[in-house]
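Q: fold the stuff below for me.
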Amino acid sequence: MKVAKFGGSSVASATQFRKVADIVSSDVERRIVIVSAPGKRFKDDVKVTDMLIQLAQAAIDGKAYDEVLDEIVKRYAEIANELELPAGEFLAELQDDLRWKISEYRNEPCRLMDAIKASGEDHNARLMALYLQETGLEASYVSPREAGIFVTDEPGNAQILPESYEKLYQLRNRRGVLVIPGFFGYSLDGHIVTFPRGGSDISGSIVAAGVKADVYENFTDVDSIYCVNPSIIANPRKLKEITYREMRELSYSGFSVFHDEALEPVYRAGIPVCVKNTNNPAAPGTWIVAKRNHQEEPIAGIASDTGFCSINISKYLMNREIGFGRRVLQILEDEGISYEHTPSGIDNMSVILRASQLEGEKEKRILDRIQTELEVDEVNVEYGLALIMVVGEGMERTVGMAAKATTALAKANINLEMINQGSSEVSMMFGVKEEVVTNAVRALYEAYFQELPVGNSVK
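A: The predicted structure is shown next:
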């Protein structure tokens, strides 16, 4: 059994719907299909999810929303009409559903936002099931509630409840192709609750784990996962295989292929993932697996992200002061701030975090508390940082990985603001100024990947 998830670009238009139908009908093992809301059809297009957020926000603010609601219905109507579907009843239900949700949750903004956002996937799954039936397939729409996707009641941040998996397994007994909307589940009280954005990947992973699928296929708009962002390196090396842990590190560090939580269910269940291209399904794609051969290439990929800052703290004999680090982090916790890394020396400590978390008066309060409560010699904030993550499980058993990186960056005349390597040795983190991050990534790519023969992708 295969569970196939199709992202927003894969279901953005009637043309894409036809491709999905061809892919599903070409393999009888594709028994369960997870769909996103319609994505962008072209570069400057608007995703349906963004239109739904606009609709919900207008309703929350008490503003007119008929125009955006009509645009949403029009998007689905265009798909249905081009597919020559008898969709009058479907479109009427779509409009009634959106108006009912606005009326039902008008005084509960978080509930309203979740219910409206989830409509994108929900109605796209209904439309996909309708189209698959028209092509002659035995297909049916299955709501997340009927499937058994029960989640915590945290609007916008749902977590799957363990009892869901037993219910999901029963889907194996159903006939035909099952089409399930991604991105949301139901609380035990019956409320619609969405996963974090990108949550259709999470839905697909949960369903694959629940039904104990042999393979979880994630269809997107690229032939494979690349070892680096193609907008930085032209025609970068394609990955044939990458491990769950490597993919998790890269996703967290800026890779846009997967939400960084999306792989957890299939990782736990040991189900291999294949990332494939809806527009070129014959391409082999990239396999995400538990283990791969690291000998030929210990590095899996390089990811980068901007928008970080560093709180730098200095105090003589800091290393002798028991509980110093805990008290620093307690101050951040009091302000509701999460951190990324905490590189340190014997007399200094840095805390790397998203710069957006220090907006308003938070920066001054935090610096004042660190200065006063910890009696430090110096504390300041450095903005404009970018983090680069070099990821590969093979680094642990390969000599000279860090030296290769620092040598490459030095040759490129790039100053390192910090270096940090986790105890697992799956990744190395380098901090640089935002204005040189692109050149830094290029230097690292040349150091780690351009020595390989052209035809030798990671195996």
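
Q: rest of the way, CA atoms for contacts and neighbours
A: OK.

Q: assign the residue nearest the centre of the chain to helix, strand or coil.
A: The centroid of the chain falls nearest to H259 when counting by CA atoms, centre = their mean (1.5 Å). Following DSSP: H, G, I helix; E, B strand; the rest coil, H259 is assigned to coil.

Q: distance of the nearest residue to it once chain neighbours are set aside from F183?
A: Excluding the flanking residues, the one nearest H259 by CA to CA, 6 or more residues apart in numbering is G198, at 5.7 Å. Using CA to CA, to the nearest Å, G198 is found at 7 Å from F183.

Q: I116: what's it in contact with?
A: Contacts of I116 were listed using CA atoms under 8 Å, 6 or more residues apart in numbering, and they are L52, I53, L55, A56, L98, K101, I102.

Q: want to try TSV for these, with neighbour count as columns?
A: Formatted as TSV, the contacts of I116 follow (neighbours: other CA atoms under 10 Å):
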residue	neighbour count
L52	24
I53	17
L55	24
A56	28
L98	21
K101	17
I102	22
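
Q: those in helices, which ones?
A: Taking DSSP state H, the ones among the contacts of I116 that sit in helices are L52, I53, L55, A56, L98, K101, I102.

Q: and this one, please, so the two structures can be compared:
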Amino acid sequence: MKVAKFGGSSVASAEQLRKVASIIQDDKERKAIVVSAPGKRFSDDIKVTDLLIELGEAYFNKQAYEQQLQAVLERFREITAELHISNDVITEIKASVESILESNQTDAIKMDALKATGEDSLAKVLSAYLQSLGLKASYLNPKEAGIIVTDNPGNAQILEESYAELYKLREREEIFVIPGFFGYTNDGTLNTFSRGGSDITGSIIAAGVQADLYENFTDVDSVYSVNPTIVENPKEITSLTYKEMRELSYAGFSVFHDEALIPAFKADIPVCIKNTNNPNGIGTIIVSKKEPQPNPVVGIASDTGFVSIYVSKYLMNRELGFGRKLLTILEDEDISFEHTPSGIDDLSVIIRESHLPKEKEERVVARIKEVLNPDTIHIDRDLALIMVVGEGMDSTIGLADKATNAFAKANVNIEMMNQGSSEVSMMFGIKTGEVKEAVKSLYETFFTE
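A: So this is what the prediction gives:
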């Protein structure tokens, strides 16, 4: 059995859904189908999920929401008309939205239910279209499928007990279409995964049914070794390990939601990224292990929007609990950290800029001064992180030297450098405005020279 997940761009229009149906028909092993909500049809278009979020925000702010609702209904009306299938889903969407808004649930739960409407409705549309083509297909609600999640609206986690229920889906003979992005708590409340969570659903289903392959169809032929908006026509990556993909996803690669691979990784299921518009392309296969490659570096990723908290104190290394106290202060302030490069007398903590707004910064600095009495403390904003990623880097001599020379060639100053204990990546901190030049130089060093 194969699990095939189709992203927002793959289900954005009737034309795209015809391609999806053709892909499903081409391989009888594609029985479990997971879908996102309709995405953008063109660059200035609005995703259906964004329309539903706008609708909810308007309602909660006691503003008119009819315009957003009509836009959602029109998107689905256009799809059903072009596919020549029943438009009953239009009536269902309108009734569902009104029912959600009039319910006695909290605003967070209402918003989750609204956001899930796009995926749920698209799954019904696709299953109806497959049936119209003479295929034995059905819509399958996540509750019926057995996707049981924690009670965390907007950030639900799958419960282990789900997998035994999902395994029963192997007994189904027909194609079943499951909406991505959400599941149900044990008490029957709908909760969504974090944004982009349809990828998570696909991975969960693949692990649950113990699929031979999890195919993730998107709008690119493969994962590229670097952001194609920075480097023109970059090298395609045909194979990656889970660890490499996780590092690349974290550091700005947008092909995959960075939590999406965890269920598939634990179940050791291969994942293949393919293009809905070019389904016969090789794509990128993601596996637990791969053969050593001549070039150990598989990709270069970058992301912006980071802050560094730098703390220095003489004989810090002899002061028991110094690091723990610093991280406890951040925990108390609801701040998670990304990296902690350190020396004998100094320590830096890298965090997302969104976690440390200016009004919180003064309070955090004051607490650090009071608790740790440092010699120096300062905040560096406007930081970007660049990750050089590859499983074979730990056994290759001179990679760090090549990387630092690449920064020197681009005349870019390295603010900080850190290599994780896993030795799958090297992290460099630089100023945001220098990202493009640094990435281009690194790409030339590792992929063209």
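
Q: what's the TM between chain one and chain two?
A: The TM-score (TM-score structural alignment, normalised by the length of structure 2) is 0.99; 449 aligned residues with a CA RMSD of 0.9 Å.

Q: follow-up on the earlier one: which of G198 and F183 of structure 1 has more neighbours?
A: Neighbour comparison, G198 of structure 1 and F183: the larger count goes to F183, with 31 against 20 (by other CA atoms under 10 Å).

Q: just tell me what that one corresponds to in structure 2.
A: Under the alignment (TM-score structural alignment), F183 of structure 1 pairs with F181 in structure 2.

Q: hang on, isn't that match packed against E119?
A: Yes. Taking contacts as CA atoms under 8 Å, F181 of structure 2 lies within contact range of E119: 7.2 Å.

Q: overlap in contacts of the two?
A: In terms of CA under 8 Å, 6+ apart, F181 of structure 2 and E119 are both contacted by the residues S36.

Q: show me what contacts the residue nearest to G394 of structure 1 when sequence neighbours are not counted?
A: Leaving aside its chain neighbours, G394 of structure 1 sits nearest to P298 (3.9 Å; criterion: CA to CA, 6+ apart). Counting by CA under 8 Å, 6+ apart, P298 of structure 1 makes contact with G392, E393, G394, M395, T398.

Q: chain neighbours aside, what residue packs nearest to S354 of structure 2?
A: Of all residues not flanking S354 of structure 2 in the chain, G305 sits nearest, at 7.6 Å (CA to CA, 6+ apart).

Q: are we agreed that that neighbour is in a helix?
A: No. G305 of structure 2 is assigned strand when assessed by three-state DSSP, not a helix.

Q: what ranges does structure 1 have for its helices?
A: Taking DSSP H as the criterion, structure 1 contains helices spanning 14-25, 48-60, 66-82, 88-105, 109-134, 144-147, 164-169, 199-210, 244-252, 264-269, 324-334, 362-374, 401-411, 437-448.

Q: pipe those helices into JSON lines and attach distance to R31 of structure 1 per row.
A: Output for those, formatted as JSON lines (distance: least, CA to CA, whole Å):
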{"stretch": "helix 14-25", "distance to R31 of structure 1": "8"}
{"stretch": "helix 48-60", "distance to R31 of structure 1": "26"}
{"stretch": "helix 66-82", "distance to R31 of structure 1": "23"}
{"stretch": "helix 88-105", "distance to R31 of structure 1": "24"}
{"stretch": "helix 109-134", "distance to R31 of structure 1": "12"}
{"stretch": "helix 144-147", "distance to R31 of structure 1": "14"}
{"stretch": "helix 164-169", "distance to R31 of structure 1": "13"}
{"stretch": "helix 199-210", "distance to R31 of structure 1": "11"}
{"stretch": "helix 244-252", "distance to R31 of structure 1": "24"}
{"stretch": "helix 264-269", "distance to R31 of structure 1": "17"}
{"stretch": "helix 324-334", "distance to R31 of structure 1": "45"}
{"stretch": "helix 362-374", "distance to R31 of structure 1": "51"}
{"stretch": "helix 401-411", "distance to R31 of structure 1": "43"}
{"stretch": "helix 437-448", "distance to R31 of structure 1": "39"}
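
Q: can you tell me which of these is packed in deepest?
A: Of all these, helix 199-210 carries the top mean neighbour count, a mean of 27, counting by mean count of other CA atoms under 10 Å.

Q: on that earlier part again, quick one: map the residue nearest to G394 of structure 1 onto structure 2.
A: P298 of structure 1 maps onto P296 of structure 2 when the alignment is built from TM-score structural alignment.

Q: and what of A282 of structure 1?
A: By TM-score structural alignment, A282 of structure 1 lines up with N280 in structure 2.

Q: can you check I419 of structure 1 too?
A: By TM-score structural alignment, I419 of structure 1 lines up with M417 in structure 2.

Q: in structure 1, which residues correspond to stretch 127-147 of structure 2?
A: With TM-score structural alignment applied, stretch 127-147 of structure 2 matches the range 129-149 in structure 1.
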